[in-house]
Structure formats: C-alpha cells, structure tokens
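Undergrad: Turn this into a model:
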Amino acid sequence: MPEGPSIVLLREAAARFARRKVREVSGNSRLDLARMRGRTLREVRSWGKHFLLCFDGFTLRVHFMLFGSWRIDERREAAPRLSLAFANGELNFYACSLRYVEGDLDAVYDWSADVMSPQWDAAAARRKLLTRRDALACDILLDQEVFAGCGNIIKNEVLHRIRVHPLSTVGALSSRKRGELVTQARDYSFDFYRWKKDFVLKKHYQVHTKTHCPRDGSRLAFRAKLGRAQRRAFWCDLCQKRYE
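TA: The predicted structure follows:
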C-alpha cells in the first residue's frame, strides 16, 4: 500500500496537469468517469494516503488500497481503472478505489491530521492519543484519524526508532514516549519522502523486512499479522521495550 510520502511524490509529479482540461477519460471503473471529460482539473492535492483531483464542485478521491499503482505518460499491460488524458500527457491508475467527494474538501478532511501537511498539528495528535489509551502502538500509528499517511513501513521503523515494542499500549507510554511517537511519525515520513525521491528508501530500512537489529545485532521478531490491523510487524525484543 503506498504510504503518505509516496502520495506526496505523486502529487508533485502530477501537478503539471493542474489547470488543464481533461480531453479523454477511460477505465474499467463502475464510477461515472465521463463526468470528468471536458472539465478543467483545478488542483491536485493529497491527504494521507488519498490522492485528490479537484474539479469545480467535486473531487475525485483515489485510494490505492493494498495493491494499487499509477503511471504517468505510460501504461501497464493491465487495463487501467482510470485513464485521464490531457494536452500535456496522461494519468493512469490501477487496482485502486475511486470515489467522488462533493463540495468543499475542508468539510471532509482534517488537514491537521496529515503528518506531511504544513497544517500538521502535533499537539492535536498528542491529545488524540489520550483518547485511545487502550490502543496498541502497532495500531495507533496506522490510525488515519491520528496519523494520516502513516503506513506499515513507517509504523515498524518509527517504533524501532523510539525503542517501543509494537504490543505496547498507548496508555502505558510515558508523556515523553508519546511525544517521541508523534515527533517521529512526522520526521520519519519526511525521511521516507527524501529517500523514496532519491530511490534509496529500502537501503535505509532498519527493521522492516530485515532479520537482525542494527543496534544490538539480535535476531528480529516477525509476525505476519499483528494487532487489530493485522499487518506485518518487525521488531527487536531486546531494545524495544514493551509497555503495559
């Protein structure tokens, strides 16, 4: 599943289509795609893992789910869920969820919850943690109402950075640890963005898909499904403390 930093990179790459008219629309979605034909794409935005194509009066929300992808000015062999052609190129989306959002996006999205947004509100995130005291650390980082844009890679790497076991409960964390969780959710997301942009992201993984802890050399624990979210987890039992 593409995480928030990847969606920001897509937004930046697709920005050249803003203020351009959609010349052709096609795809195998059941959505009324023809609605966009002949309309001007006013703005390209993102919120967390949502890619947003804004037209007058409505927005197309693209969510890439677990296996979605995109191509700009090229196509995969598989049929696209949506293809938008402009005078200066085309956008193609695959295996994704499409939905129209009507009206003002500010009424739909809390921009302060997006870890990569200039409007990110760390204090609000800390307050939200206090209302989710029973949540596991491995789940809270995937809660898009708190950390919009954080995904499984960010979850594993952030918990290793702050030395917190994924099965720790939020309420058992000290105020300082909760602060570290909030700070590193944002900091690591921007590191992810820079590494992804430079095509070196995987070289910087510390625990995700790895076998040994880079801090102490011990073998990492792995669970294919962990927490309420049932996502892959990698952690070090030696240096990541379990708070209960």
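Undergrad: contacts and neighbour counts: CA atoms only from here.
TA: Noted.
Undergrad: which ones are touching residue 88?
TA: residue 17 (CA atoms under 8 Å, 6 or more residues apart in numbering).
Undergrad: So what touches the longest helix seen in the chain?
TA: Secondary structure of the chain per DSSP state H: the longest helix is helix 175-197. Residues from elsewhere that reach helix 175-197 (CA under 8 Å, 6+ apart): 4-6, 8-9, 115-116, 122, 125-126, 129, 141, 147, 150, 154-155, 157-159, 161-162, 170, 201, 204.
Undergrad: By neighbour count, sort out the buried ones in the residues you listed.
TA: Buried by 16 or more other CA atoms under 10 Å: 4-6, 8-9, 115-116, 122, 125-126, 129, 141, 147, 150, 154-155, 157-159, 161-162, 170, out of the contacts of helix 175-197.
Undergrad: among those residues, which are in helices?
TA: 4-6, 8-9, 122, 125-126, 129, 154-155, 157-159, 161.
Undergrad: Greatest separation within these: which pair is it?
TA: Taking CA to CA as the measure, these span a maximum distance of 28.1 Å, between 9 and 129.
Undergrad: where do the strands sit along the chain?
TA: Along the chain, the stretches classed as strands by DSSP state E are 20-21, 24-26, 40-41, 43-47, 50-55, 58-63, 69-72, 82-86, 89-94, 97-102, 221-226, 231-235.
Undergrad: got JSON lines for these, with mean neighbour count too?
TA: As requested, those are exported to JSON lines (neighbours: other CA atoms under 10 Å):
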{"stretch": "strand 20-21", "mean neighbour count": "18"}
{"stretch": "strand 24-26", "mean neighbour count": "17"}
{"stretch": "strand 40-41", "mean neighbour count": "18"}
{"stretch": "strand 43-47", "mean neighbour count": "21"}
{"stretch": "strand 50-55", "mean neighbour count": "22"}
{"stretch": "strand 58-63", "mean neighbour count": "20"}
{"stretch": "strand 69-72", "mean neighbour count": "16"}
{"stretch": "strand 82-86", "mean neighbour count": "21"}
{"stretch": "strand 89-94", "mean neighbour count": "20"}
{"stretch": "strand 97-102", "mean neighbour count": "16"}
{"stretch": "strand 221-226", "mean neighbour count": "14"}
{"stretch": "strand 231-235", "mean neighbour count": "23"}
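Undergrad: compare with the first, here's sequence two:
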Amino acid sequence: MPEGPSIVILREQVAPFAGRKVLRVAGNSKVELQRMRGQRVLEFRSWGKHFLIEFPDFSMRVHFLLFGSYRINERKEAAPRMSLAFQRGELNFYACSLKYVEGDLDQSYVWSGDVMSDQWDPRAARRKLKARPAMLVCDALLDQTIFAGVGNIIKNEVLFRIHVHPQSTIGALPTRKLGELIKQAREYSFDFYKWKKAFVLKKHYLVHTKKLCPRCAIPLQFRASLGQSQRRSFFCDHCQRLYE
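TA: Just a heads-up that it's a prediction; the model follows:
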C-alpha cells in the first residue's frame, strides 16, 4: 500500500497536468467516470494515502489499497480502473478505489492531520493520542485519523528509531517518548520521501523485512499480524522497550 510520501511524489509528478481539460475518460470502475469528461483539473492534492484530483465542483479521490499503481503517459497490459486523457498525455490508474468527493475539499479534509502537510499539527496528534491511553503504539501510528499518511514501513522504522516496542500502550509511554513518537512520525515520513525520490528507500530499512537488529546484532522478532490493525511488525525485544 503506498504510504503518504509516495502519494506526495505522485502529486508532484502529475503537477504539469493541472489546468488542463480532460478530453477522454475510460476505465472499468463502477463509478460514473464520464462525469469528469470536459472538466478542467484545478489542482492535484493529497491527504495521507488519498490522491485527490480537484475539479470546479467536485473531486475524485484515488486510494491505491494494497496493490494499486499508476502510469503517466504509458499503460500497463492490465485494464485501468480509470484513464484520463488530455490534449498531451494521459494518466492511468490500476487496482485502486475511486470515490467522488462533493464540494470544497477544505470542508472534507483536516489537512493538519496529514504528516506530510505544511499544516501538520503535532499538538492535535498529542491530544488524540492522550484520549486513547489503552491503544497500542503499533495501532496508533497506523490510525489515519491521527497520523494520516503513515503506513506499515514507517510504523516499523519509527518504533525502532525511538526504541519502543510495538505492543507498548500509549498511556504507558513517558511524556518524552510520546513526543518522540509524534516527532518521528513526521520526520521519518520526510526521510522516506527523500529516499524514495532517490530510489534508495529499501537500502535505508533498518528493521522492516530484516532478520537482524542493526543495534544488537541479534535476530529480530517478526509478527505476521500485530494489534488491531493486523499488520506485519519487525522489532527487537532487546533494545525496543515494552511500556505497559
């Protein structure tokens, strides 16, 4: 599943299409795609894992789910879920979820909840976390109402960075550790963005999909489904402290 930084990269890649009129629309989605034909794209935006194509009176929300992908000015052999053709170029989206968002996007999205946004509000994140003391930190990082854009890779790497076991509870974290969690959720997301743009993201994984702890040189723990989110977790029992 593409995480928030990957959606920001997509937004940047398609920026030249902003201001252009959609001439042709195709795709195998059950959503009425022809509504976009003849419409001019005002802007491409993103919120967390949502890619947003903004038109004058509505927007199209694209969520890439687990296996979604896109192509710019080229096509895959598979049929696209949605294809938008312009006078020069086209955008093709595959295996994704599509949904119209009516009206002003500012009325539908809280931009301060997006870890990649200039409007990100760490104080709001802290308030939301403190209201859920029993929540596991592995679930908290994946909660899109708190950390929009954070995905499983970021979750695993952030918890390793701050030496916190994924089964720790939010309420048991010392104030300093809670602050580190919030800070690193954003900082690692921007590192992810930088490394992915340079095509070196996987080279910087410290624990995600790894076998040995780079700090302790002992085998990492692996759980195929941890917490309510039921996502893969990689962590070190020795240097990542369990707060409970």
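Undergrad: Please state their TM-score.
TA: For these two chains in superposition, a TM-score of 0.99 is obtained (TM-score structural alignment, normalised by the length of structure 1); 244 aligned residues with a CA RMSD of 0.5 Å.
Undergrad: So which bits of the longest helix of structure 1 are buried?
TA: Buried residues in helix 175-197 of structure 1 (16+ other CA under 10 Å): 178-186, 188-193, 195-196.
Undergrad: repeat for stretch 131-148 of structure 2
TA: 135-142, 144, 146-148.
Undergrad: Which residue of structure 1 lies farthest from its centroid?
TA: Of all residues in structure 1, residue 38 has its C-alpha farthest from the mean position, at 30.3 Å, by CA atoms, centre = their mean.
Undergrad: isn't that residue right up against residue 19?
TA: No: applying CA atoms under 8 Å as the test, residue 38 of structure 1 and residue 19 come out as separate, 12.0 Å apart.
Undergrad: roughly how far apart are the closest residue to residue 75 of structure 1 other than its chain neighbours and residue 76 of structure 1?
TA: Excluding the flanking residues, the one nearest residue 75 of structure 1 by CA to CA, 6 or more residues apart in numbering is residue 92, at 6.7 Å. According to CA to CA, to the nearest Å, residue 92 of structure 1 and residue 76 of structure 1 sit 9 Å apart.
Undergrad: Likewise for residue 213 of structure 1?
TA: Separation of residue 213 of structure 1 from residue 76 of structure 1 (CA to CA) stands at 37 Å.
Undergrad: Which residue of the two possesses the greater neighbour count?
TA: residue 213 (20 against 12; other CA atoms under 10 Å).
Undergrad: how near is that one to residue 170 of structure 1?
TA: 23 Å.
Undergrad: How about residue 34 of structure 1?
TA: Counting by CA to CA, the separation of residue 34 of structure 1 from residue 170 of structure 1 is 46 Å.
Undergrad: Looks like residue 22 of structure 1 contacts residue 34 (just checking).
TA: No: counting by CA under 8 Å, residue 22 of structure 1 stays clear of residue 34, with 10.1 Å between them.
Undergrad: Between these two, which has more neighbouring residues?
TA: residue 22 (18 against 11).
Undergrad: ok, so of the buried residues of stretch 131-148 of structure 2, who is nearest residue 84 of structure 2?
TA: residue 148 (26.5 Å).
Undergrad: Tell me the spacing between the closest one and residue 216 of structure 2.
TA: From residue 148 of structure 2 across to residue 216 of structure 2, the span is 31 Å (CA to CA).
Undergrad: same thing with residue 210 of structure 2?
TA: 13 Å.
Undergrad: who has more neighbours, the two?
TA: Each of residue 210 of structure 2 and residue 216 has its neighbours counted (other CA under 10 Å); residue 210 has more, 15 against 12.
Undergrad: can you pull the contacts of the more buried one?
TA: 220, 234.
Undergrad: With residue 145 of structure 1 instead?
TA: When contacts are counted by CA under 8 Å, 6+ apart, residue 145 of structure 1 is found next to residue 113.
Undergrad: same question, residue 6 of structure 2
TA: With contact set as CA under 8 Å, 6+ apart, residue 6 of structure 2 has these partners: 193, 196.
Undergrad: Also residue 23 of structure 1?
TA: Contacts for residue 23 of structure 1 (CA under 8 Å, 6+ apart) come out as 37-38, 84-87.
Undergrad: Can you convert the buried residues of stretch 131-148 of structure 2 into TSV and add a column each for distance to residue 224 of structure 2?
TA: Formatted as TSV, those follow (distance: CA to CA, whole Å):
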residue	distance to residue 224 of structure 2
135	19
136	16
137	16
138	13
139	14
140	18
141	17
142	15
144	21
146	23
147	22
148	23
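Undergrad: Residue 235 of structure 2: which of the residues you listed is nearest?
TA: residue 138 (10.9 Å).
Undergrad: and the closest residue to that closest one other than its chain neighbours, how far is that from residue 96 of structure 2?
TA: Leaving aside its chain neighbours, residue 138 of structure 2 sits nearest to residue 166 (4.9 Å; criterion: CA to CA, 6+ apart). As judged by CA to CA, residue 166 of structure 2 and residue 96 of structure 2 stand 29 Å apart.
Undergrad: which of the two has more neighbours?
TA: residue 166 (28 against 19).
Undergrad: dump the residue contacts of the more buried one.
TA: Going by CA under 8 Å, 6+ apart, residue 166 of structure 2 touches 136-138, 159, 233, 235, 242.
Undergrad: neighbours of the closest residue to residue 118 of structure 1 other than its chain neighbours, just the number please.
TA: Among residues not flanking residue 118 of structure 1 along the chain, residue 112 sits closest, at 8.0 Å (CA to CA, 6+ apart). Residue 112 of structure 1 has 21 neighbours, counted by other CA under 10 Å.
Undergrad: Aligned to residue 112 of structure 1, what sits in structure 2?
TA: Using TM-score structural alignment, the partner of residue 112 of structure 1 in structure 2 is residue 112.
Undergrad: My understanding was that that match contacts residue 123; is that so?
TA: No: at 9.9 Å, residue 112 of structure 2 does not count as touching residue 123 under the criterion of CA under 8 Å.
Undergrad: From residue 73 of structure 2, how far out is residue 16 of structure 2?
TA: From residue 16 of structure 2 to residue 73 of structure 2 the distance is 12 Å (CA to CA).
Undergrad: Please disregard the earlier target; I meant residue 66 of structure 2.
TA: Applying CA to CA, one obtains 23 Å for the distance of residue 66 of structure 2 from residue 73 of structure 2.
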